[in-house]
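**Q** Predicted coordinates and the sequence they were generated for:
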Amino acid sequence: MNAHTGKLTAIRPFTPPAGDPGFGVYVHWPFCAAKCPYCDFNSHVRHQPVDQKRYVAAFAREIAEMARRSPGQRVTSIFLGGGTPSLMEPGTVAAILEAVAANWTVEDGAEITLEANPSSVEAERFRGYRAAGVNRVSLGVQALNDPDLRRLGRLHDVDQALGAIRLAREIFPRLSFDLIYARPDQTVEAWETELSRAMDLAADHLSLYQLTIEEGTAFYALHKAGKLVVPDGDLSADLYEATQRLTAARGLPAYEISNHAVPGAESRHNLTYWRYGLYAGIGPGAHGRLEGADGLRHALSNEKHPETWLKMVEDWDAGIADDEPLGPSEQADEMLLMGLRLVEGLDLKRWRSLTGRDVDPVVEADLKRHGMIERLGRDRIRATPAGMLVLDAVVADLA
């Protein structure tokens, strides 16, 4: 997509210059056909048709406002997430992408991802998304057996998932799909078989998440009542280690704690987050990190309720519920949390320039002694495989 024209161009990989994490635009479509019992994302079910034209107009207004707050940025990635973005009409997606291109410069070859559920996939709709400019799809497959799909509350079966994967591979240059593991009653052997099948189907990227029980979800209530039992810590660790071993052996090594790719096929949009780049958040419940007129990085978060967000944008051009300037300490903590998720680790030179401080040498020495972190040259630090298993604790110690 060329800046300000919206015309399609040949898709070429775009990699920001060394040390530049890029600038992303995240657009949140908050609506789903049903709420999954494990999901704590900002997603909502509406039993009447959503007025997509009204929402497109609001997205365009908020995009213009966020562009006003981030002048001179060049967009390297756009991510349409949710919710279920594949419930949008192709014309809705096209209008959103046109609005981004009308307000920022969009790099040729920018990564443009749309999340899709296999139950809402149609060939005509996929071709419409492709014509609109989408060049990467992320499918929410979640499991490759029907009993677990039903248990996870998914609306598709395995045959639909396989059909969606085949179709996506035909239409889009790049494809990723998600699986959840550490599910109730899952063994290491069963997961290894399922993961091997997934790698046979994969194009160049897989997102593999351990099931977590999040407060406020249906699974949380079942778990608290003892009606849902998930693997214990030891079994979860075994499942994680099997995941790392098998994906590495098949040429899809982890580049982040839950994401695996053929080298060069990593999600550039998510790397912008993890490398602590700036990004605009558009839509109900979206988050952003932009540099303010005060020279500080600002954490922006939008109103979550879709209809309330819609009215706010129509009245004031944005649905921002919170705008918090981040000082050096908050930036240091955020950058640690993001950077240590990556196999490439944390760029300490950039961390020092943003935060004005260095890692505590006593804490670093202690974590090294326990095999939790390691240095890569003078200016990079990363969690070891053992450290990845207890990453929250490692980050807390360093912070």
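**A** Received the coordinates, thanks.

**Q** contacts, neighbours, all on C-alpha from now
**A** OK.

**Q** now Ala218: how far from Val25?
**A** 31 Å (CA to CA, to the nearest Å).

**Q** Please compare the first structure with the one that follows:
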Amino acid sequence: PYCDFNSHVSNDVDTKIFGDALCTEMTHMASLMPSRPPVSSLFFGGGTPSLMPPILVERLIRHAEDLFGFTNDIEITAEANPTSVEAEAMLGFRKAGVNRVSMGVQSLDDAGLKFLGREHSAIDALKALDKVSKAFDRVSIDLIYALPDQSPKAWQAMLGQALSLGLGHLSLYQLTIETGTVFHTRQRRGEVMALDDDRAADLYEMTQQMSNAAGLPAYEISNHAAIGQECRHNLTYWQAGDWLGVGPGAHGRFALFDPAENRAIRNATVTRRSPAGWLDAVTANGHGIDETQIDSPADWASEMVMMGLRLTSGIDLGVIENLCGPCDDWLDGDGVEQAVAAGWLRRMPNQSKLMASDDGRLRLNHILSTILR
């Protein structure tokens, strides 16, 4: 009820046909990037990839390696729900080549899980997590906080429990009400679906303090990791890197050099959301791409600023200028100076590096509205 993921239910899925289609589309996506480096991250996500049989996962991994090649330290992540069935499936994924698991725990409180519409219990989650942690060196969990009436004491206890698990990565998200969700509909009817901004900010500050003390500092607004345990796949998003999306409802973004323009061009693809429609399209065309887009230099720059300022490492304006043209075309210098003066943005000594302060990350949307043209 709190997210708008591409979700479909079917009692009859032919994994052989879907596997063939996924490999076919992956081959097409690879052809869009003739000069491509080895893949450093492969991510099975978008819902419940753990429903796939391990033999299909292994096939997709091998096909990706044949097409792109892998770096020696490739990160291969699979998302899973924290149930005994999916935990068992992850053991098969481990043999197939997956080396990192992200579990959608969401809460360690049964009342919170019920509110979020999750079917597992807190005990189910902990048991599944224990099984997966014994098989994988790298495991992450998601937790959602700032639920209605959630007290600082309650969140402190839950976060403390999560930190005591000894994981190398935690994704800790404030509950936000997204348009098109059940929660959004209920909120429009007058129900209180999340904490007010001030109390949510208090919980955010507590989260930073506790995670830092536990050796899992934030490297992005909502993501915390021990050194070297950062999620490479998500870093690709936040650093506006290249990724290809394969499967129903998948998004891809990548840059290609255009000799005519004498610069790199940022491309975007979106595949059909409906699994049946996507399968028909792949059968007919060799891919399920439904939309394509070429970003203007200013749009690409905006993406790099918006995503990069979420990271504690910030952005390098010089790098963005080299790709997208002069700062004055896409950045409001007066707005930047005002944010720096307010203590929301910080400049490093070389003046090219810009990052959000702790206070700045709390109001990043406002900052972006004032600094982007």
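**A** All right, it came through fine. Source: prediction; values computed, not measured.

**Q** Next, the TM-score between them, please.
**A** Here the TM-score for the pair of chains, by TM-score structural alignment, normalised by the length of structure 2, is 0.94; 362 aligned residues with a CA RMSD of 1.4 Å.

**Q** What segments of the stretch 1-150 of structure 1 are strands?
**A** 23-29, 31-32, 44-45, 74-82, 105-116, 136-142 (DSSP state E, counting those that start in this stretch).

**Q** count of neighbours near the residue mapped onto Pro82 of structure 2 from structure 1?
**A** With TM-score structural alignment as the criterion, Pro82 of structure 2 lines up with Pro118 in structure 1. Residues near Pro118 of structure 1, counting by other CA atoms under 10 Å, number 22.

**Q** what sits against Pro118 of structure 1?
**A** If a contact means CA atoms under 8 Å, 6 or more residues apart in numbering, then Pro118 of structure 1 has 139-141, 156, 160-161, 163-164 as its contacts.

**Q** so where does Gln209 of structure 2 fall, helix or strand?
**A** Take DSSP states H and E as the rule and Gln209 of structure 2 turns out to sit in helix 197-213.

**Q** With structure 1 overlaid, report how far that helix is off on average.
**A** For helix 197-213 of structure 2, the mean deviation from structure 1 after alignment is 0.7 Å (mean CA distance after the TM-score superposition for structure 1).

**Q** What's the first helix or strand after that helix?
**A** Assignment by DSSP H and E places the next element after helix 197-213 of structure 2 at strand 218-220.

**Q** List the buried residues of that following strand.
**A** Neighbour-count burial for strand 218-220 of structure 2 flags 218-220 (criterion: 16 or more other CA atoms under 10 Å).

**Q** matching residues in structure 1 for stretch 51-69 of structure 2?
**A** Using TM-score structural alignment, stretch 51-69 of structure 2 lines up with residues 87-105 of structure 1.

**Q** any idea where the strands of the stretch 251-373 of structure 2 begin and end?
**A** According to DSSP E, counting those that start in this stretch, the stretch 251-373 of structure 2 carries its strands in the segments 251-258, 263-271, 289-294, 315-316, 345-347, 353-356.

**Q** Show me what the longest one is packed against.
**A** Applying 3 or more CA pairs under 8 Å, 6 or more residues apart in numbering; DSSP states H and E, one finds that strand 263-271 of structure 2 contacts strand 251-258, strand 289-294.

**Q** okay if I get those as TSV plus mean neighbour count and distance to Pro34 of structure 2?
**A** Compiled in TSV, those are given as follows (neighbours: other CA atoms under 10 Å; distance: least, CA to CA, whole Å):
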stretch	mean neighbour count	distance to Pro34 of structure 2
strand 251-258	16	9
strand 289-294	15	17
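
**Q** What's Ala265 of structure 1 aligned with over in structure 2?
**A** In structure 2, Ala265 of structure 1 lines up with Gln229, judged by TM-score structural alignment.

**Q** sec struct for that match, please.
**A** Following DSSP: H, G, I helix; E, B strand; the rest coil, the label given to Gln229 of structure 2 is coil.

**Q** Could you check how many residues crowd around the residue lying closest to it once chain neighbours are set aside?
**A** Excluding the flanking residues, the one nearest Gln229 of structure 2 by CA to CA, 6 or more residues apart in numbering is Gly168, at 5.9 Å. Close neighbours of Gly168 of structure 2, defined as other CA under 10 Å, add up to 20.

**Q** got the contact list for Trp155 of structure 2?
**A** Trp155 of structure 2 touches 145, 203, counting by CA under 8 Å, 6+ apart.

**Q** so where does the counterpart of it in structure 1 fall, helix or strand?
**A** Alignment note (TM-score structural alignment): Trp155 of structure 2 maps to Trp191 of structure 1. Assigned by DSSP H and E, Trp191 of structure 1 belongs to helix 188-201.
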